[in-house]
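Novice: here is a sequence together with a model predicted from it:
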Amino acid sequence: MFDISFTELMLIGVVALVVIGPERLPKVAKTVGHLLGRAQRYVSDVKGDIQREVELDELRKMKEEMETAARSMQTSMQQTESSLRKELQSPVDDIKSEVDEFKSDFEPQMSSIDKQVSNQAQLSEAPPAAQTSPAPVAEPSVKSDAPEAKP
């Protein structure tokens, strides 16, 4: 704190002994010691408070930096997500348009094939008149309620 050498302290002690006197010197030295101790504690408390404020400011700055980084990361992720959706949507739209084109190209052919199939189905369902013969009639079997005898 102060740059005081041993000889300077001796000189101050001799002057204090002469001025204050040998009876009151121990009491004055004790009081000065208490005052210096209080002053040192006060200075250390002030230093600690200042240090805590500096650390608190550093933490606030760090918090703000982290929040800013988090916001920028979030916006970046949202932009990436939207661009990926756009990139993925484009091929899907292309495939849909190709399927629609394919469908429109083959729709007339499919309808004519459907007509041909339905005409052939109608012709195969109706037997020709010359080939119709009466089907043999089977006699219904009579069932009895009595149990059958086993040989």
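Specialist: Received the coordinates, thanks.
Novice: from here on, just use CA atoms for contacts and neighbour counts.
Specialist: OK.
Novice: ok, longest helix in the protein?
Specialist: Of all the segments assigned as helix in the chain under DSSP state H, the longest by residue count is helix 25-125.
Novice: centre of the chain to that one, how far?
Specialist: 7 Å (CA atoms, centre = their mean, to the nearest Å).
Novice: so how far is Val99 from the one residue sitting closest to the centre of the chain?
Specialist: Central residue of the chain (CA atoms, centre = their mean): Gln74, 9.5 Å from the mean position. Look at Gln74 and Val99: by CA to CA, to the nearest Å, they are 37 Å apart.
Novice: ok, now Thr68?
Specialist: For Thr68 relative to Val99 (CA to CA), the value is 47 Å.
Novice: again with Lys30
Specialist: Noted for Lys30: a distance of 102 Å to Val99, by CA to CA.
Novice: equivalent analysis for Arg41, please.
Specialist: For Arg41, the distance to Val99 equals 85 Å [CA to CA].
Novice: which residues are in contact with Leu25?
Specialist: By CA atoms under 8 Å, 6 or more residues apart in numbering, the residues touching Leu25 are Ala16, Leu17.
Novice: rerun at 10 Å
Specialist: Residues counted as contacts of Leu25 (CA atoms under 10 Å, 6 or more residues apart in numbering) are Gly13, Ala16, Leu17, Val18, Val19, Thr31.
Novice: helix, strand or coil for Ile4?
Specialist: Assigned by DSSP: H, G, I helix; E, B strand; the rest coil, the conformation of Ile4 is coil.
Novice: please compare the first structure with the one that follows:
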Amino acid sequence: MFDIGFWELVLISVVGLVVLGPERLPTAIRSVSRFISSAKSMANNVKDELSHELKVQELQENLRKAEKMGMEDLSPELKSSVEELKQAAQEVTRPYAKDKVQTTASDAKEPSPVVEDVVKPVETESPDKKVQ
């Protein structure tokens, strides 16, 4: 990438040793290596996100082509893209459908006894009565 050879690295390390000294050089090397590793990981994350977005865009384009063709006589590539999109849509809506079914089912049930105990007023002795 930078085309740095062995002798260039030796020269850089000697200059670093002279400038920073033997006490601060290991700390400087560690901080530079951390910076380089974080830059590499950030570049990999950006690359992964871009590839994901390109795949999504390609799937959307294939879906538009399929809609224009009237969903008939599609090529195998378009059929597989349409199926992937349908599966992705089902996976996204499934959790919400389950939550909706559970809430409607729980609404139809009667309140649990625990809730009724909390709602009932607590019977206490009146201050007029004296304990004997």
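Specialist: That came in fine, so what should we check first? These figures come from a predicted structure and were not determined experimentally.
Novice: show me which of the contacts of Leu25 of the first structure are buried.
Specialist: When the contacts of Leu25 of the first structure are checked for burial by 16 or more other CA atoms under 10 Å, the buried set is Ala16.
Novice: tell me which entries of the contacts of Leu25 of the first structure lie within helices.
Specialist: Using DSSP H, those in helices are Gly13, Ala16, Leu17, Val18, Val19, Thr31.
Novice: distance to Gln109 of the first structure added to the residues you listed, as JSON lines?
Specialist: Below are these laid out as JSON lines (distance: CA to CA, whole Å):
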{"residue": "Gly13", "distance to Gln109 of the first structure": "123"}
{"residue": "Ala16", "distance to Gln109 of the first structure": "125"}
{"residue": "Leu17", "distance to Gln109 of the first structure": "128"}
{"residue": "Val18", "distance to Gln109 of the first structure": "130"}
{"residue": "Val19", "distance to Gln109 of the first structure": "129"}
{"residue": "Thr31", "distance to Gln109 of the first structure": "116"}
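Novice: from these, which two are the most distant?
Specialist: Spatial extent of those (CA to CA) is set by the pair Val18 and Thr31 at 17.9 Å.
Novice: quick check: closest non-adjacent residue to Leu63 of the second structure.
Specialist: Closest residue to Leu63 of the second structure apart from its sequence neighbours, by CA to CA, 6 or more residues apart in numbering: Val82 at 6.0 Å.
Novice: how far away is the one you found from Glu23 of the second structure?
Specialist: Distance from Val82 of the second structure to Glu23 of the second structure, by CA to CA: 62 Å.
Novice: who has more neighbours, these two?
Specialist: A count of neighbours by other CA atoms under 10 Å puts Val82 above the other of Val82 of the second structure and Glu23, at 21 against 9.
Novice: give me the stretch of the first structure that the helix or strand containing that one matches.
Specialist: Assigned by DSSP states H and E, Val82 of the second structure belongs to helix 76-108. Using TM-score structural alignment, none of the residues of the first structure align to helix 76-108 of the second structure.
Novice: just the buried residues of that helix, please?
Specialist: Leu78, Lys79, Ser81, Val82, Leu85.
Novice: same check on stretch 18-36 of the second structure?
Specialist: In terms of neighbour count (16+ other CA under 10 Å), stretch 18-36 of the second structure has its buried residues at Leu25.
Novice: superposed on the first structure, what's the mean shift for that stretch?
Specialist: On superposition with the first structure, the mean distance recorded for stretch 18-36 of the second structure (mean CA distance after the TM-score superposition for the first structure) is 0.6 Å.
Novice: ok now that stretch, how far from the chain's centre?
Specialist: Remark: stretch 18-36 of the second structure is offset 35 Å from the chain centroid, using CA atoms, centre = their mean.
Novice: residues in the first structure matched by that stretch, start to end?
Specialist: Taking TM-score structural alignment as the measure, the first structure aligns residues 18-36 with stretch 18-36 of the second structure.
Novice: measure Lys100 of the second structure to Val115 of the second structure for me?
Specialist: Plainly put, Lys100 of the second structure is 22 Å away from Val115 of the second structure if you go by CA to CA.
Novice: can you check Ser38 of the second structure too?
Specialist: Note on Ser38 of the second structure: its distance to Val115 of the second structure, by CA to CA, is 53 Å.
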